[in-house]
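Undergrad: This is a predicted model, with the sequence first.
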Amino acid sequence: MVERDKAGKTTGPVLTVAAQCHLSGIPTSFLTALQNRLTIDNPKYHAAKKYGRWVGKNFAQKLYFYTLDETGIYFPRGFAAQAVALCKTYMGRGPKIEDKRRRLPDVGFSFQGKLRAYQKEAVADVLRKHFGVLVAGTGSGKTIMALEVIAQTLVLVHSRELMYQWEERVRQFLGIQAGLVGDSKFTIEPLSIAIVNTARKKLDELIPCFGHLVVDECHRVPATLFTEVVKRFDSYFMLGLSATAYRREDGLTRLIYLFMGERSHQVNPQKLAESGAVLKPEFIQKPTVFKYVFRGNYQTLMNSLTKNDARNLQIADDINAEARKTEGTILVVSDRVAHCEKLAKLLAEKGLQASVLTGRQPAQSRSAIVESLHRGEVKVLVSTLQLVGEGFDVAGLTTLFLTTPIKFTGRLRQVIGRILRPAAGKQAKVIDYVDEQVGVLRNSARIRRRAYEQDNNGA
């Protein structure tokens, strides 16, 4: 119960939990401390200053994740546990809790799968908290673990491919038809999957229907679109899923946990491999003869690297040789469309036809290529990194060629995960090109090597 005086007013700290949290009845010193914790430096502002770009009114120096009213402070509910801990520090007591989250009747789903030991451990930790983040690598079965803990649930995804993947997993493991919101569909069932763009337009209809919100690929939450949707839900339970719950590219990792809650569990990559859920790949780093005098402009460096004839011929020769001796499909990735097209042309000149998957193609053409992949009709797929990232799930990929440097280890792990699905007699292999004569690229390769070793050794 909340303490009240004779006039009916609350006394002492009170934390109200709904779509957001509201904390009242606190002294000024504690309020100031909360404001400081809920204010972060804007990475875009500081990056612009660092590189001498004009700032003007484009970027605020600080980002604020609270609002004040007459009685206290509002903040994202993922910060609730920290707020309670701070309350005990500043006031010597925890706040009284007024729980106004939406709790709906339980639904009798029957889970029809069998969890591995590491999945049972993860599910147990997730169930101990009402909201939080599950971090588990590609191939760990994040979807399956989420299906084990769901109630009356809306699953939020960012693409139509992920929506239909979830629909298939729901049918496989729960034996029911999920509701679909997106891709010109709007059907609500006790378990529904929604594309975030559509969900934002239908929030008034969706929010009353669900007591549990699952956010797939929750490292996207700091993006404005996801933030606008997530902060509106007052669901009793909230779970974030991600293989890479950090954002090196924009420095906004804190926001994942600010909106979703603290990390509930992280699956150990070593346990994942030992369980047989994913393969341990063989890593090969190959030196190139590429030379370049780096003067600080990384984009210019990448232009020169992807247009270098000797380097491209080396890669094409390696792919051709690997294709002649390897079963399954070879995945070749680059972060440049023109580079993908150049490599495919070089392979064709060697008599090896490759399918090319880039953003330049219409959606229908990309879908046709993916269908051919599923049928095992593609020997070599050359693709941009973006198109084989989140939601790309194709069996039969065995060997990965990394033809441009990947600086972000989260993205590196994500693309490697595409070739780790187990199959009889399969040995996953990653071939990574090291441009030893360019200092910044040599350092990038060293970081990748460290990531490879950590994942294979469970560090």
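TA: It's in. Residues are numbered from 1 along each chain as shown.
Undergrad: switch to C-alpha atoms for all contacts and neighbour counts from now on
TA: Noted.
Undergrad: Now do the strands in the stretch 51-200 of the chain.
TA: 62-64, 67-68, 72-76, 96-99, 131-135, 153-157, 179-182, 185-186, 191-195 (DSSP state E, counting those that start in this stretch).
Undergrad: ditto for the stretch 351-459 of the chain
TA: 355-357, 380-384, 397-402, 429-434.
Undergrad: hmm, who's touching the first one?
TA: Spelled out, that is strand 355-357. Identification of contacts with strand 355-357 by CA atoms under 8 Å, 6 or more residues apart in numbering yields 340-341, 344, 366, 369, 378, 380-384, 387.
Undergrad: how about 6 Å then?
TA: When contacts are defined by CA atoms under 6 Å, 6 or more residues apart in numbering, strand 355-357 is touched by residues 381-383.
Undergrad: Buried residues of it, list them for me.
TA: Residues 355-357 are the ones in strand 355-357 that count as buried (16 or more other CA atoms under 10 Å).
Undergrad: Including distance to Ser29, could the residues you listed go into CSV?
TA: As requested, the buried residues of strand 355-357 are arranged in CSV below (distance: CA to CA, whole Å):
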residue, distance to Ser29
Ser355, 62
Val356, 59
Leu357, 56
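Undergrad: Comparison target, given below:
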Amino acid sequence: MVDAPGDGDNAAAATDPWLFPPPRRETNKPIPGPLPKSVRVVRANLVYVDKQGLPPAMITRLRRLAAFQNPEFYRAQRMRLSTFGKPRVICCAEDFPEYAALPRGCLDQAIDLLSEHGISPVVQDQRSDGVPQDFAFLGQLSPRQEDAVRVLMSFDDGVFSAPTGFGKTVIAAWMIAHRKVNTLVLVHRRQLLDQWRARLSAFLGLPSDSIGQIGGGKVNPTGVLDVGMIQTLNRGGQVDGIVATYGHVVVDECHHISAVSFEQVLKSVKARYILGLTATPIRKDGRHPIIMMQCGPLRVRLSQRMALRGSLEHVVIPRATQFRLPDDAADSTIQQIYGMLAADPDRNAMIIADVIQAVRAGRSPLVLTERTAHLKELVEGLKGHVANIVVLRGGRTDRQRQQIAAMLAAVPDSEERVIVATGRYAGEGFDDARLDTLFLALPISWKGTLQQYAGRLHRSYEGKRVVQVYDYVDANVPVLGRMYGRRLRGYKAMGYVVTDDTDDARSTMPLKGDCLF
């Protein structure tokens, strides 16, 4: 029998590891030693803290403000997989000979840390004020949008999170008009670039050719109001210096900023005003702290239920399929299962029949799948039954995208139509206010993706009263049943009501079955 080690047992513990005391979480104790009375803090593209007089412990504590644990490391560790190449901690701070540099979103925490130790921060503002402009907003905000901009205008930077359909682009245009400085809007897709130029032209009353374009085959910045693709502004790790010349930067779909090449662009921005826009401030990979570090703290966040309250009726129609895995496919990966789902003729026939029925009822459907081969299969099944079928997928040329947009615009409300698209193309950044019915042709599980997809239906449109989501439930496959359980929680968070639309869906309604969770 071994006695519990005391303070004098360190030597024994060094050779007998079973004698080590259990680990305890360290608390942030006050940093001892002589500390300076004041420290110079410079606000620019980053927050630069002068290291002169600061002990190493304080510099380390400052750097920790810009660090967080890497979920991918711990996920691999839990599964006993290799953690090689996966850092335990992700740090967004930078080190210079005379300064510790933190992302702009860490400013308040850095000032609080210094103040707690009796150090007076002397803040010098070296941000770019930009060039004054005389923008005017021609639209009209709703009362909820007015509440949002009232909060956002009280801060120089920050993130605005609201579901698709709330009007984040309208709010950004209002902010641009009231900041009244030259502005750069950052996007990550050509589709979004075109949309932003069209929306800004409408809301600010500017000719479309007066709004600069950086990306999509053109580099024509005006230095006044430009829309740029982040990929174009960062070529081979070299960020275009033009990003430092604006006084206001708007980051659309800012949850993508955690990508290293995108983050590099934000680190080069010196603008006084920064606004991040997103419907999903939480990332599945856990790297969402980078969003707030680079764009500023989360200033306004509206839930789906709060933003859509009273505007539309939201309904989920579960459709139970008879899909089963073959006996020899029990160990299939999720991608292999997706392939079998996409090729299942009975399941596809059910989806096609539901879409045709919805069209006959006067609805405007969007059919989403994750696979191009599945998309083609569904389109073939719809041919001859629907007058206008619009296919949206990646790999299109500019001319083809323009033709598709023109085709959509040319279909009058009195004519039936169906949009069949890949989730990657239409799930984010695609706008068509007429859409009122979503068909999830392949299962998903993450709530962020579900919000993006369902958000395609949430824009206001004349005559739209009820939006519907057809959810195909493959409960005979346990992993797919669990995915449906996660979708149910996502629907609930958005304020959707799950209905028993058909007899064969009744088996999907009870939430007690273990296979669903």
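TA: Alright, I've got the coordinates. Predicted model only: the values in this text are computed from it and were never measured.
Undergrad: Any chance you could compute the TM-score here?
TA: Scored against TM-score structural alignment, normalised by the length of the first structure, the superposed chains reach a TM-score of 0.88; 443 aligned residues with a CA RMSD of 2.7 Å.
Undergrad: Can you convert the strands of the stretch 351-459 of the first structure into JSON lines and add a column each for distance to Tyr298 of the first structure?
TA: Shown next, in JSON lines, are these (distance: least, CA to CA, whole Å):
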{"stretch": "strand 355-357", "distance to Tyr298 of the first structure": "24"}
{"stretch": "strand 380-384", "distance to Tyr298 of the first structure": "18"}
{"stretch": "strand 397-402", "distance to Tyr298 of the first structure": "18"}
{"stretch": "strand 429-434", "distance to Tyr298 of the first structure": "16"}
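Undergrad: of the ones you listed, which approaches Lys129 of the first structure most closely?
TA: Nearest of the strands of the stretch 351-459 of the first structure to Lys129 of the first structure, taken as CA to CA: strand 397-402 at 36.6 Å.
Undergrad: so what secondary structure elements neighbour the closest one?
TA: For strand 397-402 of the first structure, the elements it packs on are strand 329-334, strand 429-434, judged by 3 or more CA pairs under 6 Å, 6 or more residues apart in numbering; DSSP states H and E.
Undergrad: Which among those strands is found nearest to Ser264 of the first structure?
TA: With distances scored as CA to CA, the stretch of those nearest to Ser264 of the first structure is strand 429-434 (30.9 Å).
Undergrad: matching residues in the second structure for the closest one?
TA: Using TM-score structural alignment, strand 429-434 of the first structure corresponds to residues 468-473 of the second structure.
Undergrad: and the gap between the counterpart of Tyr64 of the first structure in the second structure and Leu65 of the second structure?
TA: Superposed on the second structure with TM-score structural alignment, Tyr64 of the first structure falls opposite Cys91. From Cys91 of the second structure across to Leu65 of the second structure, the span is 9 Å (CA to CA, to the nearest Å).
Undergrad: Between the two, which is the more surrounded one?
TA: The neighbour count for Cys91 of the second structure versus Leu65, taken as other CA atoms under 10 Å, is higher for Leu65 (20 against 17).
Undergrad: Now do the buried residues in stretch 48-62 of the second structure.
TA: Residues of stretch 48-62 of the second structure classed as buried: 48-51, 54, 58-59, 62 (neighbour count, 16+ other CA under 10 Å).
Undergrad: Looking at those, which are in helices?
TA: If you go by DSSP state H, these have 58-59, 62 in helices.
Undergrad: closest to Gly463 of the second structure among the residues you listed?
TA: Looking across those and measuring by CA to CA, the closest to Gly463 of the second structure is Leu62, at 54.6 Å.
Undergrad: Give the aligned equivalent of Val379 of the second structure in the first structure.
TA: Matched by TM-score structural alignment, Val379 of the second structure corresponds to Ala344 in the first structure.
Undergrad: which SS class is that match?
TA: Ala344 of the first structure falls in the helix class when you classify it by DSSP: H, G, I helix; E, B strand; the rest coil.
Undergrad: which ones are touching Tyr48 of the second structure?
TA: 41-42, 99-101.
Undergrad: Give me the mean distance between the match of strand 429-434 of the first structure and the first structure.
TA: Superposed on the first structure, stretch 468-473 of the second structure shows a mean distance of 1.0 Å to its aligned residues (mean CA distance after the TM-score superposition for the first structure).
Undergrad: how far away is the residue lying closest to the match of Tyr64 of the first structure once chain neighbours are set aside from Tyr338 of the second structure?
TA: Closest residue to Cys91 of the second structure apart from its sequence neighbours, by CA to CA, 6 or more residues apart in numbering: Ala67 at 4.1 Å. Using CA to CA, Ala67 of the second structure is found at 37 Å from Tyr338 of the second structure.
Undergrad: what do you get for Asn70 of the second structure?
TA: For Asn70 of the second structure, the distance to Tyr338 of the second structure (CA to CA) stands at 29 Å.
Undergrad: Then Arg417 of the second structure?
TA: Counting by CA to CA, the separation of Arg417 of the second structure from Tyr338 of the second structure is 27 Å.
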